[in-house]
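Asks: Here is my input; please provide its structure:
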Amino acid sequence: MRPGVGAACWLVAITAAVVASFAYLQLDFGSLIRADSRAQMLDYAGSFFPPNTSPAWLAKLWQGALETLAISAIGTLLAALFGAALSLLAAGRLGGMAKSACRLLLNALRSVPELVWAALMVLAAGLGPFAGTLAIALHTTGVLGRLFAEALENTPPEPANALRQAGASATTAFLYGTLPGVIPQWLAYTLYRWENNIRMAAVLGFVGAGGLGQMLHVTLSLFQQSKAMSVILAMLAMVLLVDALSGWLRARLG
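Replies: Next up is the predicted model:
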């Protein structure tokens, strides 16, 4: 089959799949452009303005932002520590059986979304930031453990081998020959995941995991749109600030 014919077949197949998806879901996009729908959406959007900026509410927002930041930071730190430990097994440093078992564990941890982990942790540990911290730590351990293991596998073995030939122990060769080469990558991966976990920590509150997300869920449930808008702006400001800080740190590490 000629390349052009194969590409045309794939295009037709993808188009058919998209059309079948629209038909199966029975999406009614016409309802979005009707006059009454537009009016309702505009009225609802207008109810979010102006944001609530009362001192008492801003103080609660500050506390919620700190709680969200703490959930993401502690969860990421725990994940980095456990991920670093598990990456030694996943990289095959302690044998093939340990490598297979650890990779299976890491795959299982990261295949479960943070929201599902949070729902489970809320049942196990109760409502509040502890459940959110555990949910982020569990999922991120799977992600960082795999990334850390790949960094170990791609590290040149010559420095560690030279130390071993000079009489150093396996631990010493790893600490002084292998670890210095992967630490910058590990830190960059950790900071990048922290950026993602800031956003996720704000979302986990919808299942009772604390922070700004829980405040947003409560305000929307009580139809307090002006307060909800101030929470959304606080979340946006926090994410932009952390993104800028993390990007600066990763640029310095690079």
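Asks: C-alpha only now, for contacts and for neighbours.
Replies: Fine.
Asks: For P51, grab the count of nearby residues.
Replies: As a burial measure, P51 scores 16 neighbours (other C-alpha atoms under 10 Å).
Asks: Let's compare: structure for the following, please.
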Amino acid sequence: MTMPAPPRRRWSGLLFALALLALVVASFASLPLHLAALFTLDAAASVQEFLAGFAPPELKSGFLVKTALATAETLSMSALGTLLAVLAGLILAIPAAGRFGRVPRATVRALLNVLRSIPELVWASVLLIAAGLGPFPGTLALAAHTAGVLGRLFADALENAPALPEQSLRTNGVRPLAAFFYATLPQTLPQMLSYSLYRWENNIRAAAVLGVVGAGGLGQMLKYHLSLFQMPKAATVILAMLLLVALVDAASFGLRRALTR
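Replies: Sure, this is the predicted structure:
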């Protein structure tokens, strides 16, 4: 009785780990990191003096109403931007999953790479020139970047879905589009919804940052008050950001948990 041949040792994983380790070591060696200066008494005193300027936060009713409106604007930007990205990502994911051949797959995946490789701040800076200041260019910036991310994730989910249910329907005479919507899409829909909710969480933070470049919302308020050294008002805006992120994280977690039951 012949013994089975021992499994071949794969060196690709080890080589990748070594290359990653070399990259990390080279990063620390090439960057001028002054870690010792971060823990000096002067640095601690400066940070303490800076943080003391934020207390107490501004709690006047007029400013709280203004902050609440900016919070609603930030939430609307993130929700609408994510919704547009989900629709665009799903449309682009179908050809990116190879449904129409190799050439459309490669072309659409290249487009998705471009969309997600450009940060939201860059998209916002470009769109601010075209559409002016306000939440509209911020919403489009979130939608453009997130469409690239979700389109790639959706395409991978469609490609990794079991093909047997759709093939069975097509063998029985069902049209390809109908077989896709009745067999493949329902299998991947929970995963797509989970991806969408996670990106919504990220877009809440991104929408707050986009306001720094003039895209409205809490970020624009924060930049304005920090530039005028109005630290108590800036503290109120920061607290509103933290509360908004916490609420959206909790809602998203609850929805994801409900979907997996």
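Asks: Name the nearest residue to the corresponding residue of the second structure for L69 of the first structure, sequence neighbours excluded.
Replies: In the second structure, the residue paired with L69 of the first structure according to TM-score structural alignment is L75. The shortest distance from L75 of the second structure to any residue other than its chain neighbours is 6.6 Å, reached at I204 (C-alpha to C-alpha, 6 or more residues apart in numbering).
Asks: what does that neighbour align to in the first structure?
Replies: For I204 of the second structure, the aligned position in the first structure is occupied by I198, per TM-score structural alignment.
Asks: How many residues are close by that match?
Replies: Neighbourhood size, I198 of the first structure [other C-alpha under 10 Å]: 23.
Asks: how much does the lengthiest helix in the first structure stray from the second structure?
Replies: The residue-count maximum for a helix in the first structure (DSSP state H) belongs to helix 55-90. Helix 55-90 of the first structure differs from its equivalent in the second structure by a mean of 0.4 Å after superposition (mean C-alpha distance after the TM-score superposition for the first structure).
Asks: That helix packs against which elements?
Replies: Based on contacts counted as 3 or more C-alpha pairs under 8 Å, 6 or more residues apart in numbering; DSSP states H and E, the elements that helix 55-90 of the first structure packs against are helix 96-111, helix 129-153, helix 179-204, helix 211-221, helix 225-253.
Asks: how about the ones you listed in CSV, adding distance to V12 of the first structure?
Replies: CSV is the format used below for those (distance: least, C-alpha to C-alpha, whole Å):
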stretch, distance to V12 of the first structure
helix 96-111, 32
helix 129-153, 36
helix 179-204, 36
helix 211-221, 42
helix 225-253, 40
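Asks: follow-up on the earlier one: what's the match of I204 of the second structure in contact with, if anything?
Replies: When the contact criterion is C-alpha atoms under 8 Å, 6 or more residues apart in numbering, the partners of I198 of the first structure are T68, L69, S72, V239, V242.
Asks: how far away is it from I74 of the first structure?
Replies: Here the distance between I198 of the first structure and I74 of the first structure works out to 11 Å (C-alpha to C-alpha, to the nearest Å).
Asks: cool, and L66 of the first structure?
Replies: L66 of the first structure sits 12 Å away from I74 of the first structure, going by C-alpha to C-alpha.
Asks: Aligned to E159 of the second structure, what sits in the first structure?
Replies: Per TM-score structural alignment, the equivalent position to E159 of the second structure in the first structure is E153.
Asks: what's the closest non-adjacent residue to that match?
Replies: Of all residues beyond its chain neighbours, the one nearest E153 of the first structure is A91 (6.0 Å), with distances taken as C-alpha to C-alpha, 6+ apart.
Asks: residue in the second structure matching the one you found?
Replies: For A91 of the first structure, the residue aligned by TM-score structural alignment is A97.
Asks: mind listing what that match touches?
Replies: Per C-alpha under 8 Å, 6+ apart, neighbours of A97 of the second structure: R105, A155, D156, L158, E159.
Asks: dump the residue contacts of the fourth one.
Replies: When you say that, I think you mean L158 of the second structure. If you count contacts by C-alpha under 8 Å, 6+ apart, L158 of the second structure has them with A93, I94, A97, T184, L185, T188.
Asks: Residue in the first structure paired with the last one?
Replies: Under the alignment by TM-score structural alignment, T188 of the second structure pairs with V182 in the first structure.
Asks: State the distance from that match to L94 of the first structure.
Replies: In this structure, V182 of the first structure lies at 18 Å from L94 of the first structure, with C-alpha to C-alpha as the measure.
Asks: Looking at the two, which has the bigger crowd around it?
Replies: Shown here are V182 of the first structure and L94; by other C-alpha under 10 Å, V182 has more neighbours (19 against 11).
Asks: I figured the more buried one hits A151, correct?
Replies: Yes. With contact defined as C-alpha atoms under 8 Å, V182 of the first structure reaches A151; the gap is 6.3 Å.
Asks: Nearest to L128 of the second structure, out of the contacts of L158 of the second structure: which one, please.
Replies: If you rank those by distance to L128 of the second structure using C-alpha to C-alpha, A93 comes first, at 27.7 Å.
Asks: I am finished for the moment; much appreciated.
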